[in-house]
Structure formats: structure tokens, C-alpha cells
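1. A predicted structure for the sequence below; I have some questions about it.
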Amino acid sequence: MRIVCQKCAAAYAIDDRLITAKGVRAQCPRCRNLQLVRRDSSAVPSGDVPAAAPRPASSAPPVADDLFAELGGPAAAAPTEVSSAHGRAAKPAADLFADFGAPAPEASAAPGVDPFASLGDSPGSGSGDPLLDFLGPAPTAPPAPVARMSPGPGAVPVSVMPPAAAAPAPSRAAAPAPAAAAAPKSATMGCRTCGKSLLDPFDQALGICDGCRQRESAGGAAKAAPAPAPAASADFLPPLSAPEEGGGESLELASRTSPAPGLASEPRSNPRAAPSRVASGVRSGSAEKQGARGSSGGRWALVGGLVLLVAGSGVAGFFYLKHQEDQRLRAAAPPPVAAIPEAVQQVLPRWKLKYLMLEGTSQERLAEGQAQLARDERFAYAEAEESFQQALLLDPRSDEAISGYTQALALGRGPGLDDASFAEASSLVEAAEVRAGRTPGMLLAHANLLLTRFRQEELLKRAKELAEESLANAQATAAQKAEAHLVLGRVYLSSSGALAHQHFDSAQKLAPELKRIQYYRALAHESAGEYRLALETLRKRLAADPRDWDSLATTSRIYQEVGEPDEARKLYEERVKADPEELRALLPLAVLRYQSEGSPAVGVRELRALLKSRERYSARDVAEVLVHLAAAERALGNSDAALKAAEEALGSSADLPEAHLQVFLVALEQRDAAKARKHLSGIQGWLGDRALEAVLEGRVLLLEKKPAQALERFTEASTRDDRRLDAQLLAGVAAAGAKRREDAFRVLNQALRADPLRLEPRALVTRFWMRPSDTVRGVEDIILALAENADDPGPHLYEGLLRFHQGDLDGADRHFREVLESDSNNAGAMAYRALIALQRGNASEARALAARAVSAGRQLPVAHLAQGLVLAEGKQVEPAKRSLREALGLSPTLLSAKARLAQLEVPQRRADARAQLVSVVGLDPAYLPAKRMLYLLER
């Protein structure tokens, strides 16, 4: 069947028997286009091979320039001249099979068979093929033979004589009749058996005449020679595959006797690689005998294999070299740049405002920060914090800068770290952990940051997990493992002193030069109530390094909390002798005056003396001096002077929270709600005490006439820290301001039964200094508005309670007297009057009032507490112990009763007394009377 390419209009033929019912895919030999070919209803059925039609004697050979004449027109053999040199006839100009080397048949032999007679037009049709007109005129002179590669399976090159270029060839449509064809072709070769000249192109292609072929066929049947396989020409392309059948059969080509010359391929056909040989019984009209091709086919198969091997090696080498080049380029290329996390992008604009003139490189700033961290001093941590900020500004992708910044921030600020900075540092270190991985250094910085919130159990648990993970990391260095043990020891400071010391010992073995080990070991001794051991450890550290300001400050604080401010003063005076202009020694001496020694006037004088030499100090140091001056002026009652000093400090450093606190407290005293609200935002998140911040916010709401909202804040503060008696009192005041009498009396009754000697937990040495009663000042007379009549004792009872905790003993005693005039058996009023008399030194009145209170209210713990304290003051030890035990039985949270009872039991039960005092300090580390008793007990 003849096929016309749908893409380039080239014509080629395929065997009808290969076309299945569903069709096959055929490939054009010129452009390699694939197209679907279906069976023509007029084609020969795909049965056995049809017999070749005999050629008429009068048929003329095809036109010399028509390469496809044998496909559709009649073919006749004409007498030709025989070459005497080789006994072979000259090849016709258009004979495609002239180089097959078969001898020509005799003239009397049967006419040759046209192998494609059944595929095209009938012999006598005479009509041309218009599809082949695109070939154009034939060349005037026949060029040299060229090698033509058949595209069929197992194809080998075939020598082909291209058409002569003597004159342009007419199209097939206008071809003359066979009688008027060109002159007959002469014989070019003879039969290889009998030597006769072969005139028929098919006989010439086979190299044997028809008679000899018939005789060899009959004689070779007994030899059972393999059936010859067809050799496909460039115009007879086997189908590639049938649709839905996985591919058509390949045709096996028979071998040739002699190899074809290795010439270039014909211009209109491309050579194809030989596919795998598959046995087939299909015979083409150009097929040769199997035996005649055996030796040549093997050599060509070997050549084809070598060609494929060379080509495959070349392709493999190309891809190998390309792979090596890609590897080299990837190795030489810089690593991919990681994206800047959003947390880093948020802090960079604000930090740039702090460092407008940045110089140097990020590595230089990192080295500075690491050196400052290695100094292991609290004041060096602030410098390291700034160095790491600058390093991150110079290189926002530096995870080392984030790790160092978090470490410096956590170690330098400690519990004083504000909430905003804590949240910012948390987001930075978490982003760095995602980008750089959970390295030991990053995990330890994160753990130290979490320890700044040591009152939150969940954060302590996370810090412990991070430290344990860094210890388990195989890449952790000895210094990092020591830091991990330090973190674990700090986690156990408040829960298990033994475990804390165990981890500190491990850190000491890994990093003996680490200064903070001794510092945290001293804190462990302090948390266990071992103040003597804590002070000895710190003094050893100071002996090795007198300029260890952290150890010096901690030693001074312990001395002040145990009631030995003179010892604290001696420490700083020694430092002043060594360096008279050292502000870190001069300023603590002035602060001692108004915070611990109760001499605010002396403190104001010394602080003003420091300000006369302010040009020697930095702006930040001057602002710190001004803040302490404002606090000392407030202690003296000079609110205006305090406000002036605090505002001047804010002028030097606008983000100083301790200065905002002093302005805020003055605004509360002056009842300036707007100013108080403005400066409240400057202290929120900085105090390290969320309960205290809630109390201060509630005070502002009371000033703004919002008692209901204030009540919520005071309730929140009391829930966060049940030690805050001031929050309970203020909650009652807020409820009274909201005209909620029952709620006010319920809350105030709880405050009446609480510990009267402990208003709030308060740090003695702090930059956020407040007087003991600052939180409850300025809310007088609000409770009195709840009185239903002049004889109503309730409002006067609770107003007297408020005045008692404000320190106004005269006002409190007056209100309690008002209560007793209306209700002579009021146990609460008599108990608090007894405590007032005891503080004034009137022992007899105190004893009588306490006895009446116990008689009137045996279920009131404050009454038993007052009686126990009065009896202990009168040296009646055993009756005092009984009263104090009764008070503790009614209210186990009365820490003052527990501490006084332990003090009375020291002579007989020293160990039990110490255990009770340690438990008091554990419940409230700010309960200074118990610390004083422990210190005296050890001494």
C-alpha cells in the first residue's frame, strides 16, 4: 500500500499484511513523521504473499529519472550490452538494486517479477502519480552512485545510481506510453550460475537469472535453508506499532553476499539505526537469499554494534562531563542565602535609630560581644547586648548575633527584664533555632532567657528541657555543657538545694574559670537559709576579684536583708578607698541611706553631691542618680522635688522605667489621673512583678472613676500573688466605690483575718523603690460611704484596717474606737487596737485588749496572734507559744505567727526552729523578719 506523508508529502509503501484491523503507525523516511495508516478496502487481503504478476514482453523499462517507477508502472527488460571486464552489465540509471551483485538471467528465462506490482497501479493504466511531481526534473547526467540506507529493520547500505541529469523529466501524469519510452537498458551484469546477461532489474538485484533461481529453489528445498527476509527500501517503511497492541513486528532482512560501499545517504532519505532482529516470514520484492547475505550481515551487524557502542560511549561521556561540570559549579557557587525572618525584620528599623553611625563589620562586633560576655560581669552584659545588636544590624542573617544578644540580655537584666524585651528576644531566638538548627549555644541562650521568669513553672520546665537537650548534643563543648549544668542548677534553686549544688559541682569541673558558678552557688546557699555559707562563698569570690560588682552587690543585699546594713556599707567603703571616683561604689552608699538605714535626708545630700560631678559620668549614670534622688525626696515628703528629679532623668533617658515609676507615684499622690496614665505605660512589663503592675493599673482606674474595672485588676493581682494584702484592701475600696456593699465587706473581712504584719512582698534593695504603704495611699474615706447610719460599725472597722496598713496609727485607732462605741465586743477592732498599743510600747493596754479580743472572737486568728505577740514581748514564753499555735491552727498562712513561734522555740528545739524559719523564707523570700532570725540563729 502506498502512503503519502501528511507533513512533507513524501510517498512510500508498506506491506498490506502488516496493517491490522485497527491500523498501524508508519514513519516517514524523510521527515520521520508518524501517522496512523488504516487498511484500504481495495487493498490486497493480508493473507499469504500474492504471486508476482508476470511482466508483459512489450513493457518498457521505467523512465530513467523516475525513482518510483517500479512501484506503480510496468517494468520490461530490454537487451543491453555486456561488460567484458567483469562479465557484468552496466547498471541502469534508475535501478535501485543494481549493486546487489547477482548474475543476470538468460534472455530466454522467464520474465522478471516486479516486487511492487501488486501495490500500485495496473500495468496498463498509463496514468502518472501526481504525488511525486515535487521531485522536479531529472538531472542531465547521472551522478556517481550513492549509498542508500533502507529504513527497515536490519537494513544495510545499498549502492544506488541516482537519476541522470541530462534532461528534465516529465511528470508522471504526463509520461508517454510504454512504447515511446526511453531506449532499453543494456545488461550490466551476468548470472552468477550460468553467466547469462541479466536484463531484468529484479534478476540483476538478485544476481541470478530466473531459470537458475528456479533450479536452486527446487534443489535447495532439501537443505531446509532459512526463508529469506525482506530488505526494506527507503520507500517501504515497516510500521512502528499498531494502536493498542504495543508495536508492530519488525522485519528481518536477509544478508547480502558482498557489503555495500559506504557512501553518503541519498538526499531524500535519512539513514536509520537497525532495530533488533525479529524473525518474520514476510518477503519483499527486493529480498535476497539468506545464504547469499550471511557473511556480509554479520560484519554489518558488528559494524552497527561498534557504531552504537561508540555513540553510546560518546553520549555517556558527554553527560558525565556535564555532570562533573555541574558539580564543580555547585561547589564553586556560594551557599544559598537564607531569608531574613520576620522577627529580625521587625527589630532592625528600631535598632537602626539607636546606632546611626555604624562602622566595621559584623564579625568585629561579634568578637567584641563575645569578649564582653567572657568577662562574666553584670555591667559588661549591657555592653555585650549593644555589640550583638550592632552585629545583627550589619548582618541580619547572623544567628550568632541573635544567640549572643539573647544570652547577654538574659544574664544582664535577669528578673528585671521587661515583658516587651522578653517577647522580642523569644521571637528572635526561636526564629534563629529554625534557621540555624537547635545548636547547643542557641538552646542555652533560650534557656537563660526563660529563667528570667523564674516564678512561672511552665517556663522553668522548658528551660530544664532545653538544658538537658544541649547536654545530650554530641557537638556541645565543655563550656557549653558547663553552662547547661548552670541552667539546671538555677532551675533547682527554689525546689532542691541538693540538686542545685550537684549541678554547680559538675559545672565547676567542666569550666573552673566560670565566675558565675560561685555566684549561683551562693544563691543556692541563700535560698536554703544558709546565709553564712552564702556570704563566705561571695567573699572568696571578692578576694579573688575585688572588682566583681555582681558578687559585691549580692553580698551587700544579703547583709541588708538580714538586718546588717553596716556590713554592707563597709564593703563599698573599701572599694571607694581603692577608687574614690568609682560611681558603682559611691552610688550604693547613698542608696543605703534612704532604703535600709532610714535616713532619706542624708541620702538626698549624698546624691546631690554626686550630681555636682556629673560631667565625669555618662548620661545613663546621671539619670540613675537622678532617679534615686527622686525616690529619696519622696521618702522625705518632697513630692515637687521628686517630680523635678524624675523628669530630668527622663530628659536624659526617655526609656528609663524607674524614672517613670517615680513620676507615676507622685501623680497618684497629687491625684493627677492623666499623668499617672501616661507614665503607667512606661513601667508596664518592667517591674518583673505582674501582680504589682495590676495593682498600679487599678489605682489609675480608681482615679479615673472606674471602680468596676479597678476591682477586676485588684482581683487579678490577688489571684496572681496571694501574699498581696494591699490588693485585697484595694479590692474592697473599689467595690465600695462601685456601691457594692456586700462585695466590699466580704473582701475586707478576708483582709481583716490576714497577716497584719505583712502588707505586701517588697524588695528592700531595688531600683524600683517604693515606700511600704505607697500602693494603698490616697484611697481614704471611700469605705465610709457605705455606712447606712451613724452607728454602723462595719465601714469604720474596715476604714480603720486601711489606715492601719497605711501607717496612720492614730487614724486607725480613732476608727476602731468608733467601732467599739457601737459594738463593744468587736474582736477585730480590739485585736488591732492591741497591735497598735504594742507598737507604741504600751504593754499593759496591749495585754488587756488582746485578752478581750480572744474572749470575744475565739475563731479570729488575728486575736490569737495579737495575744501571742503581747505575751512574747512580756517574756511569757509558754503562754505565747500556745496563743501562736492557736493562731496558726486557724490560719496557717500567718507567717508572722510562724516566725515568732520559731524564734521562741530556738533555745529548746533549735533544729525545729530553723526548719520552720526556712519554710517561711521559702514561702515568702521577701519576708525579712524570718531572714533576720535565721542569720542570728547561725551566728
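-> Done, it's in.

2. every contact and neighbour count from this point should use C-alpha atoms.
-> Will do.

3. pull the number of nearby residues for Asp721.
-> Other residues lying near Asp721 total 16 when counted by other Cα atoms under 10 Å.

4. kindly report the same for Pro334.
-> 8.

5. ok, Ala331 next?
-> Counted with other Cα under 10 Å, Ala331 comes out at 10.

6. any idea which helix or strand carries it?
-> Assessed by DSSP states H and E, Ala331 sits inside helix 294-332.

7. which SSE is the residue most central in space within the chain in?
-> When the chain is reduced to its mean C-alpha position, the nearest residue by Cα atoms, centre = their mean turns out to be Val434, at 3.5 Å. Per DSSP H and E: Val434 is located in helix 419-436.

8. which residues touch that helix?
-> Helix 419-436 is touched from outside by 338, 341, 343-344, 399, 402-403, 406, 439, 442-443, 445-446, 449, 684-686, with contacts defined as Cα atoms under 8 Å, 6 or more residues apart in numbering.

9. just the buried members of those?
-> 341, 343-344, 399, 402-403, 406, 439, 442-443, 445-446, 449, 684-686 (16 or more other Cα atoms under 10 Å).

10. which parts of the helix holding Ala331 are buried?
-> Ser296, Gly297, Trp300, Gly304.

11. distance from the chain centre to it, please.
-> Its chain's C-alpha centre and that of helix 294-332 lie 45 Å apart, by Cα atoms, centre = their mean, to the nearest Å.

12. following element in sequence after it, please.
-> helix 342-354.

13. and that following helix, what does it pack onto?
-> Under the contact definition 3 or more Cα pairs under 8 Å, 6 or more residues apart in numbering; DSSP states H and E, helix 342-354 sits against helix 378-394, helix 419-436.

14. okay, one more to line up with it:
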Amino acid sequence: MGGEDLELPMLSHLDPSAASSGGDLDLLGGAQAAGNEPRLAGATALSPDSRISSVKPARTSHLTAAPVRSAQREGSGGGVRSLAAGLVVLVLLGGGAAAGYFLLYKPRQEAALKASRPQGPAPVSPEVMAAVGRWKLQFLELTGTSADHLAEGQRQLAKDQRVAYAEAEESFQQAVLLDPRSTDAIAGYVQALALGRGPGMDDNSFQEARELIQATESTVGKLPGLLVAHANLLLSRARQSSHLEEATQLADAARAHPDATDAQKAEAYLVLGRAKVATSRELANKDFDEARRLAPKLKRVDYYSALAHEEAGQYGLALKLLGRRLELDPQDWDSLEASARIYVEVGETGRARKLYEDRAKAKGKAGDLRSALALAVLRYQAEGNAREAVRELRALAKGVSRYGPRDASEIWVHLAAAERTAGNADGAVKAADEALKVVPALPEAHLQLFLVALAGKDAPRAREHLKGFQGRLEDPALEQVLEGRVLLLEQNPAGAQERFLAAGKLDPRRLDAQLLAGVAAATAKKREESFRLFYPVLEARIFDPLRPAPRPALTRFWLRPGDTLAGVENVVQELGGRPDDVQPLLYEGLVRFHQGDRQGAERLLRSVVETGTNNGSAQAYRSLLALDAKPAQALELAEKAVALERSLPVARLSLGLAQAAAGDVERAKRSVRSVLEVAPTMLSAQTKLAELELAARPEVARAMLEKVVGLDPSCFPAKKLLFKLDERG
């Protein structure tokens, strides 16, 4: 050692990989201990490693020990001092090495060890396990693998057809049963459920699907496929603004997700477009265009784009897009069904029938069940021919054993509705019972049984069947009305009145709910309260006397236009006590008018006038009743109504309509405009004014009609006029 300096290695020379691979740490920088190099106890455990010796010290290490040089030894005393210094340095070095081991090496070693161990399966959430427990009962003899069922579900889903969504839904359920951790199967199930059932989905299925998707997002993260499925699910409940907002947020997140595929981004843009249809057709179409660019084969883009044009009142363009879809895929039932529905809503039932007839002919002798069923539904829901519909549906029911549960139950439930409409209550009950045998808890079957019980004033049975469709009619206000009718049967007019008023708040279009609230008060013998509730309907300042009841043109939940008011006649009339007491007669006549009982209404309203009372409202409603059959008499009655009560909106309306029927267009325009001065929200008056402007100012008429349809998509008279404008080009 004489005359040499002792240089110690830096801690940056330590290589933890040596230890992890079974080697030892070299604290001497690769130098071989020999001859005059001191070796201390413990140094033998740190074998040299040739891999380290060529590595230069890293000057950036936060645990570096600067080289220490000893002084030149001068005699033996200097040698002792040098040895002592070396001992001190090595002790310090040992402490530094220990620190390096615990701070750097050991954590890395533990991480490497953890990574090398096989990872256990991800936990299954309680929500998924609960769904699995329920679904097991549906698939008792399940075979195959989860991957097989997943692939089949994805194949069905890719068809983009409503009839395939149900098959996809079941395949995804089976995949989840066989592998509850399959994120793709859960996302596929929720997507198929949302697209297939849409707003018709029952509350239990919606809640179950939402819990499934939320739990899966919590377990594996917000993956693009999960986000898109979740957004589509929320769109099935888009009437709730919070759901619409959340669906938009989820779609935005899916669109911007770094791992999203073009197909998933296209789905996200489709959700965004659907969410904007009601508020901005232009922005919605931009989203649809982007979805089309990302996924040209995504069939639903054209379908929803067509519905956006329909929403805007552009029926010709909507039908053109749907027709293009049918040319590309003649089997696309959704586009066929939407086209037929639009034709019915614009008053072109014959064209709707031709669509289905052409489809049936294309199928040849084998026939097409769906087309045959759709034609029968047109018979009783759009053409007013319930008896012929019954004949056709009975013929289909004879071969019902050839069909699956869904098709069979649909045949039976439409037969029940047609039988009831034709006046055969027993036949309706029998058919509805058959539907429930095929598909227990079918809400549309319970609705028909409820309506039969309601007509028969059978309160217990009505209550029983009410439970079978509550939460599943896609119309909360209507459900409140129907529950109120049960409460009336149960001699609970206060509870009934509460439900009717709640229905009116949920949907201000429900004139029937306001009338029924008055009937409920009359049932409780609350005369003044009853008349107070009837008066807003009578004057027509808020309630539109000619506005169609809010209802779909074609539906599986069939009610005739007057069904909600059926069976409440004579209740108001019984409030009268004297021959000259005209108010009960007047309001009873009002109820009959809205029930569609034209003869009964005319008789009661005429009796009001014959008492010698100057009643403008009675004359106005008599004018409306005479309008179609006796236009000259209608004009005379309307003029009397306005002379008696000029400020009454219904009197002004009757005059404008009578003048239009007489061909006096300019005077009719002035009269209808005067209606809107006192009742600016009356859509029937706005529609009539647009009709009167149609010939001279079509663009003005279009703007008015588009506004009406935007306010109330169920205003079919306005839709009919808009379609006429489209046909003109």
C-alpha cells in the first residue's frame, strides 16, 4: 500500500440487477481484492461483478460518496493513520450501502417480485352477481362458452335491426352468466337493451342495466364501450333532462377517450346527435355526418338522421332518407316501420298500407308475419275498421304455435285491443289472457284487461291490472289519469282528483285530466269547485278544444281517443236541482263533447239555450258540432256566440272555422287571428291560420306549422299540412 491513495467506489456503481439475478453487490467498483488492498470482515459477501466494472459513475446520483484520498504515509505513524482513515471510510460506506439498499434496491426488488406473481381475477361486483342470479332462471340449460355467446351477440348487434337486438340481448346475458367478468358482454347487453327496447323499456330493466353498467365502470374504469352503452341507456329515458345531460357528457367522454376506436367514436357522435335533435337540428346533423364519416356502415345513422328531419317537420326528406335505407337493406324493419308511421301521422294511411303489402308480396307464399300483423294493426288503429282487424288477427292466432313467445304475445295482445275496440269485451279478455300465458307480466295485455274492467266498473280487477302496466306505458301523465279512474271506482274522489291534477302538471296537453278533475269534484258533490275546474276547458283560453289527445299514431298500448273519459257521463248533470239550473247541463254537455258523444252533447247544449239563457259558450260548441254536416248552421250559431260573448276564445274560434268552411278566407283569417290575441297558445287556431295562408304565402304557413309541430309532435293536422307542402316541392 506504500505511497498509494485509497479510492472508494461511488454508490452509483451499485447494480440492483445483480442481486435480483442471483449475483452479489460489488462495493469496490469491480477492483479485485489482492495484495496490498485491505479486505475487511464482511467484504467477502460482496463478490465482484464484471458487469459493473466498466460503468462510469453517474454524477447525478443523490447518494454519491466523493473519492477520499489519504495523505502520504510518513513512517509507521503515517501508515496507522492511513489504515484508520480507511477503516472510517469503509464504515461510512457500509452505512451508505445499507441506506441505498433500503431506499433504492429493496423497493425495486419487491416491485419486480410482485409483477412476476400471477394476478388474481378482478372482483365481481354485487350488482353483477345479483343480475346473474336473476338471469339463471331464464337460461336453465345453458351450453357453449362465454366467448361463443359474446361473438353471437356482437354479430346480432351489428345487424342494426330492432328484431336482432332482442337476440343480441339474450346472447350477451348468456355470455355474462358464463363469465361475469366479461366487460364486453355487459356493455353489449346494455347497448342491445337500450337500442332494442328504447323508451318502451320497463323501469326494472332500466334500473338493473344502469346498476350493471355503473358497477362495471367502477370496477374496470370508464372504457369507451361502457360509456357509449351507458349513454344509449340514458337516452331511453331522455324525457328526464338530467338523463339527457348525462348521456351527452358520457358520449363526449367516449368520443375523446384515447383508446376509443372509430366505431366507438361514431356511436358517441350518434348519441350526441340524437340528444340535440329536439333543440338544434343543424348541430344534430353535423354529429350524424361525423358518425357517418367514422363508420360508413353504421345503419342507424341514416335512421336517426331521418328522425331528426321528421322532428323538424321535414317529412318528405325524412321519408327519402328512410327509403334510401330500405333500398340498401330491404330487410331493415325499423326504417319500414318508421316510414309507415310517418305516413299515418300525415294522413296518408294508404301509402303506409302499400309499404307493408309490398313487403308481404316480396316474401312470397311463405308470407311475412310482421307485415301481416302490421296491416291488421293499421286496420283498427288508423283506418277505423276494428271488425276486419279482428278477422285478420284471429287468422294469425290460429297458427300462433309456429311463432316464438314475442311474436305470439304480440298477436294475442293486438287481437285483445281489436276485440275491445269492436265492442267484444269477452273476446278481449280471452285474447289478453292468452298473451299473458305466453309472456307473463306483459304490460300491454294488462292495459287491455284494465280497460275492460274499467268499462265494467270492476274496481278490484282494474286495480289488479293497473299494477301490471304502471311505470311501463312511456307516458307518466296517462298513468296518473288511469290511476285516478281506478280511485273514482273505489269511491275515493279526493285521491282521484289529486291524480288528475298531477297528470295535468306532467302534461299540460291533457285536457281530459282537467275534465276528470271536475268530474271527481262533482262526484264529491263539490259543485262550485267542480265548475271552477270545468271553466278553463269551457272557455278554451288555456285548453284547446280541438287539439288531438296526446297519443302515438300506432302503438302496442292502444287506447281509443275517448277511452280515458268513458263512463263518467251523468255525474255532473246530477248536481242540478232546478229546471232553470243550466250550469250542470252546460258542463255535462262539455264532457259529452270531449267524449265524442256528438248527439248527447248537442241535446244538452240545446237545452241550455232553450231555457232562455244567453249563453255564448253553448252556442259556440253547438257551432263546432255542426261544422262538418251543417256549415251554414255552424256559421249562424258562431255569429250568435260572438255576439253574446265576444271575449270568449271558443266563440271566436267557432266563427273563424265557420267562415273558412263557407269559403270566406279573408274574414276567417281575421277571426282566427283574433283568437290568438286572447289565446296565443291555441295550436288548433295556429294550424287553421297556417292552412288559410297556405295558398298565398306557403313559406309563412310552413314556419307556423313547424312551430306547432315543435311544440306538440302529436298535432297530426299540422303534420298533414306540412307534408302537403313537401309534396308541392
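-> On my side now, so go ahead. The structure displayed is predicted, hence computed values, not measured ones.

15. please identify the deepest-packed of the helices and strands packed on helix 342-354 of structure 1.
-> helix 378-394 (a mean of 23; mean count of other Cα atoms under 10 Å).

16. chain center to that one, what's the gap?
-> That offset, for helix 378-394 of structure 1, works out to 25 Å (Cα atoms, centre = their mean).

17. structure 2: matching residues for that helix?
-> With TM-score structural alignment applied, helix 378-394 of structure 1 matches the range 162-178 in structure 2.

18. and what of stretch 846-864 of structure 1?
-> Going by TM-score structural alignment, stretch 846-864 of structure 1 sits over residues 634-652 in structure 2.

19. again with stretch 453-470 of structure 1
-> The aligned range for stretch 453-470 of structure 1 is 237-254, by TM-score structural alignment.

20. can you check stretch 635-649 of structure 1 too?
-> The aligned range for stretch 635-649 of structure 1 is 421-435, by TM-score structural alignment.

21. hmm, who's touching the matching stretch?
-> 380, 386-387, 390, 408-413, 415-420, 442, 445-446, 448-449, 452, 560.

22. returning to what we had before: with respect to Glu561 of structure 1, which of the buried residues of helix 294-332 of structure 1 is nearest?
-> Comparing the buried residues of helix 294-332 of structure 1 against Glu561 of structure 1 with Cα to Cα places Gly304 closest, at 100.7 Å.

23. strands of structure 1, start to end?
-> 2-4, 11-13, 24-27, 34-37, 146-149, 157-160 (DSSP state E).

24. is it true that Ala913 of structure 1 touches Lys898?
-> No. Look at Ala913 of structure 1 against Lys898 with Cα atoms under 8 Å: they stay out of range, at 9.6 Å.

25. report how many residues lie close to Arg490 of structure 1.
-> The number of residues near Arg490 of structure 1, taken as other Cα under 10 Å, comes to 28.

26. aligned partner of it in structure 2?
-> By TM-score structural alignment, Arg490 of structure 1 lines up with Arg274.

27. which residues does the corresponding residue of structure 1 for Asp334 of structure 2 contact?
-> Aligned counterpart of Asp334 of structure 2 in structure 1: Asp550 (TM-score structural alignment). Asp550 of structure 1 is in contact with Glu377, Arg378, counting by Cα under 8 Å, 6+ apart.

28. how far away is Asp550 of structure 1 from Phe379 of structure 1?
-> 8 Å (Cα to Cα, to the nearest Å).

29. name the nearest residue to the aligned partner of Glu573 of structure 1 in structure 2, ignoring sequence neighbours.
-> Counting by TM-score structural alignment, Glu573 of structure 1 corresponds to Glu357 in structure 2. In space, and not counting its chain neighbours, Glu357 of structure 2 is closest to Ser371: 7.1 Å by Cα to Cα, 6 or more residues apart in numbering.

30. aligned counterpart of the one you found in structure 1, please.
-> That one, Ser371 of structure 2, aligns with Ala585 by TM-score structural alignment.

31. now Pro296 of structure 2
-> Using TM-score structural alignment, Pro296 of structure 2 pairs with Pro512 in structure 1.

32. and its match, how far from Ala479 of structure 1?
-> Separation of Pro512 of structure 1 from Ala479 of structure 1 (Cα to Cα) stands at 10 Å.

33. and if you look at Ala601 of structure 1?
-> Ala601 of structure 1 is 48 Å from Ala479 of structure 1, by Cα to Cα.

34. same check on Leu888 of structure 1?
-> Relative to Ala479 of structure 1, and taking Cα to Cα, Leu888 of structure 1 is found at 49 Å.

35. returning to what we had before: so which of the strands of structure 1 gets nearest Ala467 of structure 1?
-> strand 34-37 (69.5 Å).
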